[in-house]
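**Q** Next one to model:
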Amino acid sequence: MDAITAYVGLGANLAGPAGAPLAQLAAARAHVLALPMVQGGTFSAVYWTEPFGVPDPETQPWYANQVARLEVAADTTPQVLLEVLLQIELTLGRERGAGRPALSARPLDLDLLLFGKTFLDDPACTVPHPRMQDRAFVLVPLAELAPDLILPIRGRTGEPGGLPLRDALARLAFELQGDRIRQVSPES
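**A** Here you go, the predicted model:
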């Protein structure tokens, strides 16, 4: 059966049911690879990143982040894949809902970044992930898996276009030291 290549961001900066953040990522990888629609997958290395885009990053532990490249059954929709990813988050201790800040510390975060060449602007599922091109903690591990990837983006007219991943990385202000990424906010 044909497959669709999907990319998923994995992150954790709190302990959860599987243990410390690295154990949480290991458990998430096992859950993802066990999904019936996933025909295979590879994972980037884990990168440690300081919290980015939060008002007081020093109040949160650093995140363990990585990206997965998944081969997903062709009859799978982005909405279905996202729904099962959200279920994995819940299984591994993620709490969602009112009263939880959007950028709070968490035991697991799974983001659907790309789903083939699909553009989807649905309140429940937006693909490509709307902020991925602004996040070094996504693009650095993504470049490890697919250095020649062209990121699908929408131009000013709303028409689909593309941005080479290398160019997207060059636009960001960040430091990469071994397995540590520190991104400088444009407001800094």
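
**Q** CA atoms for contacts and neighbours, from now on please.
**A** Fine.

**Q** In stretch 172-181, which residues are buried?
**A** When neighbours are counted by 16 or more other C-alpha atoms under 10 Å, the buried residues of stretch 172-181 are found to be 172, 174, 180, 181.

**Q** scratch that, stretch 47-54 is what I was asking about
**A** Within stretch 47-54, the residues that count as buried by 16+ other C-alpha under 10 Å are 47, 48, 49, 50, 51, 52.

**Q** helix, strand or coil for the last one?
**A** When the structure is split into helix, strand and coil by DSSP: H, G, I helix; E, B strand; the rest coil, residue 52 lands in coil.

**Q** Test my guess that it contacts residue 174.
**A** No: assessed by C-alpha atoms under 8 Å, residue 52 is found out of contact with residue 174, at 10.9 Å.

**Q** what's the overlap in contacts for these two?
**A** Counting by C-alpha atoms under 8 Å, 6 or more residues apart in numbering, the residues touching both residue 52 and residue 174 are residue 183.

**Q** So which of the buried residues of stretch 47-54 is the closest to residue 20?
**A** Compare each of these with residue 20 using C-alpha to C-alpha and the shortest gap goes to residue 48, at 13.3 Å.

**Q** Could you also give me the structure for this second sequence? I'd like to compare it with the first:
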Amino acid sequence: MSVIAFIGLGGNLGDVRLRLEAAIGVLAVTPGIRVTARSRFYRTPPWGNVDQPDFVNAAIAVETSLGAHALLDALLSTERAFGRVRDGERWGPRTLDLDLLAYGTAIIDDDRLAVPHPRIAERAFVLLPLADIAPDAVLPGQGRVADLLAAVDAAECFPLA
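**A** The predicted model follows:
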């Protein structure tokens, strides 16, 4: 059985666009994962700790036969392969960030994973790229992507050529 999942990608250190392209490539050849759609890249302001460079963000849709936690493990492994060290700092600068935004119609909230991502409805940097690939997707307990995007301020987020 396969599930459609949405993954948010971002970073703000080094050549982020090149790294995001490479990470998508790694995920595309990971057993049990098939990339089915990808968004444009967006330049977005930092969230939380604003004293850092702007981010580049994107989103992909995947069809996966992996369970939600196994998919999370694949994302974390990919982050590590690209030099990401999770040191406990929230909203800080990073080489690569891969977030499991939604996993089919599942609602999961345990010590390792929360999907749909609990703050997705507040974040233009997540919703803009997600709306590129799945504007009509309904995130369980949160609503339709296009409606969530219409409710946030995306004025400082710009698609990159």
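
**Q** Measure how buried the aligned partner of residue 62 of structure 1 in structure 2 is and give me the count.
**A** In the superposition onto structure 2, residue 62 of structure 1 corresponds to residue 54 when matched by TM-score structural alignment. Using other C-alpha atoms under 10 Å as the criterion, residue 54 of structure 2 is surrounded by 18 other residues.

**Q** Please apply the same query to residue 14 of structure 2.
**A** For residue 14 of structure 2, the count of nearby residues is 11 (other C-alpha under 10 Å).

**Q** hmm, back to that, find the nearest non-adjacent residue to the match of residue 62 of structure 1, please.
**A** By the measure of C-alpha to C-alpha, 6 or more residues apart in numbering, the closest residue to residue 54 of structure 2 outside its immediate chain neighbours is residue 45, 4.8 Å from it.

**Q** mind listing what the equivalent of the one you found over in structure 1 touches?
**A** Counting by TM-score structural alignment, residue 45 of structure 2 corresponds to residue 50 in structure 1. In this structure, residue 50 of structure 1 makes contact with 57, 61, 62, 63, 181, 182, 183, judged by C-alpha under 8 Å, 6+ apart.

**Q** out of those residues, who has the most neighbours?
**A** Within the contacts of residue 50 of structure 1, neighbour counts (other C-alpha under 10 Å) peak at residue 63, which reaches 27 neighbours.

**Q** For structure 1, which segments count as helices?
**A** Taking DSSP state H as the criterion, structure 1 contains helices spanning 21-33, 78-91, 136-145, 165-171.

**Q** What mean distance separates the first one from the matching residues in structure 2?
**A** Compared with structure 2 after fitting, helix 21-33 of structure 1 deviates on average by 0.8 Å (mean C-alpha distance after the TM-score superposition for structure 1).

**Q** now the third one
**A** Compared with structure 2 after the fit, helix 136-145 of structure 1 shows a mean deviation of 0.7 Å (mean C-alpha distance after the TM-score superposition for structure 1).

**Q** Tell me the counterpart residues of that helix in structure 2, please.
**A** Aligning helix 136-145 of structure 1 against structure 2 (TM-score structural alignment) gives residues 124-133.
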